[in-house]
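[1] Here's a sequence, model it:
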Amino acid sequence: MRFLLMIAAVVLIGVIPRSGLAKTPNIVFILADDLGYGELGCYGQEKIRTPNIDRLAKDGMRFLQHYTGAPVCAPARCTLMTGQHLGHAEIRTNRDSGNGRIYPGQFPITEQVVTIAEVLHEAGYATGAFGKWGLGPSNTTGSPIKQGFDRYFGYNCQRNAHSYFPPFLDSDEKEVQINKYPIPGHDRKPDGEVVADDYRAKTYAPDLILQEAVKFLEKNKDNPFFLYCPFVEPHVAMQPPQEWIDKYPTEWDDQHGPYRGENGYLPHPRPRAAYAAMISDLDEHVGTILDQLDKHGLTDNTVVIFTSDNGPTHGSRNPEFHVGGAACKFFNSTGGLNGYKGSCYEGGIRIPCLVRWPGQVAEGSENDFPSYFPDWFPTLAEIAGAKLPEQQILDGVSLVGLVQGKETQRSKPLIWNFNGYGGIVAVRDGDWKAIRRNINQKQAADWELYNIADDPSETKDLAKSHPKIVKRLELAFINDRTFEPDFPMKIYDER
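    The predicted model follows:
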């Protein structure tokens, strides 16, 4: 008996307890693309219809201060998958792999890094990813199939995802042609009539991706599964189904007329209605996943997490539209927060986040604890009772207690070490948030400091009146980052 107890103790070392749960929960993690803090009904949006996502808020918990790990696609997904903030992550901005193909995929994460998919797979979960990957091409170390997923279907390369009618999608590590006559993701029409059907082909990629996600769910319904759905909406180009466009008022677009592609991506005759339609189409896809859980009797034993990879897209040449014709000002997409995608101001990194977990999360609840993507690694591991990697730096805290209504604390600040858009550093500790821009330019900007509790829209820079706080946050950043040769940040790497 003593020998058996010793074996049991060894097995349990490094395993996170599952909060007394009798049955291993399924995990569904849905990630929108460029969805802003203010673009859902449950976050105050009044124009765009999102009933299914709003149902998650009604049935679960709404996060009021949840942050992405990075203000653009690939590094955000890296922080999510690896549990590391940008000061430790292998990917610190968008960057192509450079292997010479038309859609090469993004710079790959290495074989050494451990993803949450690998941890859950080791714990006995079936793992499937359906949507946009962005962490390395097929047949490289960054392929989702080599990073813990049993099944993958979608856009491996982010640039291929610029069109909703692409030539192919990736199925595991093979390309599958879906459109004989695909639509490129960028075009302009300086004059003449803009016709939506000119930018549509036979097969709408999001529908195929959703179908494969449903197949995975059905196949694995009798065993624990991790279903990761990094859906592509509402990232431009705008090519949503006409049926959704027709549900929104024509007068929205009467004043400004069509979008002609002057800010990149594809023209559209009704850009405001089209942007709303993309979000409603995303909402419909979320509803399909929730309905499948109901159909198979899985709802009560499934944790559903919904969030976005970063804030809504930013402005460009024509001030009437944002990139790709997105109507972010018209819809108040940031919910009044400062900045957009590509910035580390609140509008670029604060994102909607909802968690539904029947029996564990109170219906209609909310929290204002500052949390971010690195937290999901230890959170999902705890839910699964999985073992954490021993050698990998993890920068997050488990949110299991938080969503159960318990007090949660963290021992160090939230950190962003972003190499894109000129180089940006941001640090949040309690109510204080410090930002420094243009780090990789000839002349770095001065530090800015905001009290987020008093000034969530970041209108009052308090850096000059609180220099000691700025210095403390800068030192916290310096002491909690590693040099990454593929993504250097010169003024800090030389110290």
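[2] contacts and neighbour counts: CA atoms only from here.
    Will do.
[3] need the next SSE after the top helix by length along the chain, C-terminal direction.
    Counting by DSSP state H, the longest helix found in the chain is helix 271-295. The helix or strand immediately downstream of helix 271-295 is strand 302-308, counting by DSSP states H and E.
[4] about what we covered before: how about the longest helix of the chain: buried residues?
    Judged by neighbour count (16 or more other CA atoms under 10 Å), helix 271-295 contains these buried residues: 271-290, 292-293.
[5] just checking, what packs against it?
    Counting contacts by 3 or more CA pairs under 8 Å, 6 or more residues apart in numbering; DSSP states H and E, helix 271-295 packs against helix 51-59, helix 205-219, helix 242-245.
[6] ok, 6 Å please
    helix 51-59, helix 242-245 (3 or more CA pairs under 6 Å, 6 or more residues apart in numbering; DSSP states H and E).
[7] need the ones you listed in TSV with distance to Asn310 and mean neighbour count, can you?
    Converted to TSV, the helices and strands packed on helix 271-295 look like this (distance: least, CA to CA, whole Å; neighbours: other CA atoms under 10 Å):
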stretch	distance to Asn310	mean neighbour count
helix 51-59	17	20
helix 242-245	24	16
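[8] So which of those is nearest Leu402?
    Among the helices and strands packed on helix 271-295, the nearest to Leu402 by CA to CA is helix 51-59 (15.6 Å).
[9] now the angle from the closest one to helix 271-295?
    Using axes from the mean of the first three to the mean of the last three CA atoms, to 10 degrees, the direction of helix 51-59 lies 60 degrees away from that of helix 271-295.
[10] Pull the number of nearby residues for Ser411.
    Ser411 has 9 neighbours, counted by other CA atoms under 10 Å.
[11] Next one: it from Asn26, what distance?
    To Asn26, Ser411 is 29 Å away according to CA to CA, to the nearest Å.
[12] swap in Asp486?
    Using CA to CA, one gets 36 Å for the distance from Asp486 to Asn26.
[13] Looking at those two, which is more packed in?
    Of the pair Asp486 and Asn26, Asn26 is the one with more neighbours under other CA under 10 Å, namely 23 against 11.
[14] give me every residue that touches that one.
    Pro224, Phe225, Thr302 (CA atoms under 6 Å, 6 or more residues apart in numbering).
[15] Next, the second sequence, to be compared with the first:
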Amino acid sequence: MVDTSSATTQHPNIVFILADDLGWGDLSIDGQQNYHTPHLDNLAKEGIRFSNAYSASPVCTPTRVSFFTGRYPGRIPLGVREPLLSFKQIGDKVGLPPEHPTIASLLKANGYETALVGKWHCGYLPKYGPLKSGFDEFFGNLSGAIDYFRHVDTSGEPDLWEAEVSVKEIGYVTDLFTERAIDFIKRPHNRPFYLSLHHTAPHWPWEGPNDIELSNTLIGKDNVQNWVNTGTAESYAAVVERLDYGVGRVLQALSDASVADNTIVIFASDNGGEKFSNLGGFKGKKGNLYEGGIRVPTFIRWPGVIQPNQVSEQVIITHDITATILAATNTNPDPNYPLDGQNLLPTIKGEAPVTPRTLFWRHKGVDNPALPPKVLQGAVRSGDWKYLKSGENEYLFNLATDETEEVDLKTQQKETFEQLRARYEKWALNLEPYPTCSVGDTRRQE
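    Take a look at the predicted model:
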């Protein structure tokens, strides 16, 4: 067994990389054949990757709430904004409460430097923002999507920020985020650091690094519908390849700074893929609770602690990552805000076997041309069984034999069906209600 009692393993650095709308099969290692992702493939091989990893939601804001808080997103009002609208639509009416502990505030209290580079999407200034929720520094966008070249949101408003000041930069936004992450890593550090690198790639508009003219055609026409209609399978491939290239540069920066051996690197996606994604044969996509909407690539590298070339069947969810980071850094959670996530360290260090999990999802969404029609959905995965509710329709699937969710077993397995439905309904009673006002039902949002 690996000795983890040294000072380096007590307070390792953390680099958490979150992709945006990256589908289950969008990496070469997971079956993508139209383009290559060598750097992410290598990162996955250098540690452990999970074949049953889930996002906490099929859209972006709730999953980010889950990661930041370590809890199911519906525990707070922001988590039922699926997703949060642009500033022009919602202002600072709702966001991640500054008083709520976050992974950043908890690590900061434990002596860590904290930085967020990239997408926030958890509330707008002046009331909300990364610096109000535990991050020492921030460079990125506050809304759910920005143009890769012009750095405007879906309303055409500038959305690139340094701390709490709007800034103008020239460049492809994936590259800008990569460069800022590298700058942070190479800086002298007297304390351990936590860097969240939340790329907007491969979210629409699908503009590769050579597609500046495509971006220019949207000037004066910025809205969700036009952005969703921008791009091709080829430009999507270019977006993902640039993301992969940037991750490779960040990993090289860790080596160049001689901190790679004392840094936990975690990669995940905030939800399932979009129309150009390879969903790995799963049904559904972003915006629904079929496997294609919530099954996401996830892997963790920790040299000397996690053995390489592992593929784990352990079922995990976004807020497990939070609990695992806190455990790995010997950081105590706030007892007033109990975690829903489970510490994965015993499993990924080979000290505990794979264990069955029971996980829950609820999603209603908003009217959006990029998402499935707005309908209340719910799901439970318990062991290999999955209960799924979509509007008035209910299903029971056995994922051990039917990962593509084709065979509804609710009649044949009535007892299991009733048990999971009851567990879902009991769990949902403890969540925030969905907003009843009309705000959030407009079709122009992230």
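[16] TM-score for the pair, please.
    The TM-score (TM-score structural alignment, normalised by the length of the second structure) is 0.85; 407 aligned residues with a CA RMSD of 2.5 Å.
[17] Give me the most central residue, the second structure.
    What sits nearest the mean C-alpha location of the second structure, by CA atoms, centre = their mean, is Asp270, with 2.4 Å.
[18] which residue lines up with it in the first structure?
    Using TM-score structural alignment as the criterion, the counterpart of Asp270 of the second structure in the first structure is Asp309.
[19] Now do the residue nearest to that match when sequence neighbours are not counted against Pro240 of the first structure, distance only.
    Nearest residue to Asp309 of the first structure, sequence neighbours excluded (CA to CA, 6 or more residues apart in numbering): Asp33, at 5.6 Å. From Asp33 of the first structure across to Pro240 of the first structure, the span is 14 Å (CA to CA).
[20] What of Asn26 of the first structure?
    Asn26 of the first structure sits 31 Å away from Pro240 of the first structure, going by CA to CA.
[21] again with Cys73 of the first structure
    21 Å.
[22] Likewise for Phe226 of the first structure?
    In this view, Phe226 of the first structure and Pro240 of the first structure are 28 Å apart by CA to CA.
[23] same thing with Ala117 of the first structure?
    In terms of CA to CA, Ala117 of the first structure sits 30 Å off from Pro240 of the first structure.
[24] How about Val470 of the first structure?
    For Val470 of the first structure, the distance to Pro240 of the first structure - CA to CA - is 45 Å.
[25] okay, these two: which has more neighbours?
    Pro240 (26 against 23).
[26] in which helix or strand would I find the more buried one?
    Secondary structure (DSSP H and E) places Pro240 of the first structure outside all helices and strands.
[27] Please say which position in the second structure it maps to.
    Aligned partner of Pro240 of the first structure by TM-score structural alignment: Gly208.
[28] so what's its match up against?
    Residues near Gly208 of the second structure by CA under 6 Å, 6+ apart: Ser235, Ala238, Val239.
[29] can these go into TSV with extra columns for distance to Phe50 of the second structure?
    Converted to TSV, the contacts of Gly208 of the second structure look like this (distance: CA to CA, whole Å):
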residue	distance to Phe50 of the second structure
Ser235	28
Ala238	25
Val239	24
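[30] quick check, nearest of these to Ile348 of the second structure?
    For those, the nearest to Ile348 of the second structure is Val239 (30.9 Å; CA to CA).
[31] rewinding a little: make a markdown table out of the helices and strands packed on helix 271-295 of the first structure and add distance to Val176 of the first structure.
    Output for these, formatted as a markdown table (distance: least, CA to CA, whole Å):
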| stretch | distance to Val176 of the first structure |
| --- | --- |
| helix 51-59 | 30 |
| helix 242-245 | 25 |
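[32] Let me see the ranges of the helices in the first structure.
    Using DSSP H, helices in the first structure cover 2-12, 51-59, 73-82, 116-122, 205-219, 242-245, 271-295, 346-349, 376-384, 400-403, 467-478, 490-493.
[33] can you list these in TSV and add distance to Glu458 of the first structure?
    Output for these, formatted as TSV (distance: least, CA to CA, whole Å):
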stretch	distance to Glu458 of the first structure
helix 2-12	46
helix 51-59	26
helix 73-82	22
helix 116-122	33
helix 205-219	36
helix 242-245	35
helix 271-295	27
helix 346-349	8
helix 376-384	26
helix 400-403	26
helix 467-478	15
helix 490-493	25
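[34] got the residue ranges for the strands in the second structure?
    All strands of the second structure, identified by DSSP state E, fall at 13-19, 48-54, 113-119, 137-141, 161-162, 165-166, 193-198, 263-269, 299-301, 310-317, 358-363, 377-382, 385-390, 393-398.
[35] Give me the contact list for the last one.
    Right, strand 393-398 of the second structure. Contacts with strand 393-398 of the second structure, where a contact means CA under 6 Å, 6+ apart, come from Asp384, Trp385, Lys386, Tyr387, Leu388, Glu405, Asp408, Leu409, Lys410.
[36] angle of it against strand 377-382?
    Using the same axes, to 10 degrees: strand 393-398 of the second structure against strand 377-382 is 20 degrees.
[37] which bit of the first structure covers strand 393-398 of the second structure?
    By TM-score structural alignment, strand 393-398 of the second structure lines up with residues 446-451 in the first structure.
[38] got the buried residues for that stretch?
    Trp447, Glu448, Leu449, Tyr450, Asn451.
[39] what's the answer for stretch 414-432 of the first structure, then?
    414-421, 423-429, 432.
[40] still on that earlier bit, in the superposed pair, what's the mean gap between the longest helix of the first structure and the second structure?
    Here helix 271-295 of the first structure, set against the second structure after superposition, deviates by a mean of 0.7 Å using mean CA distance after the TM-score superposition for the first structure.
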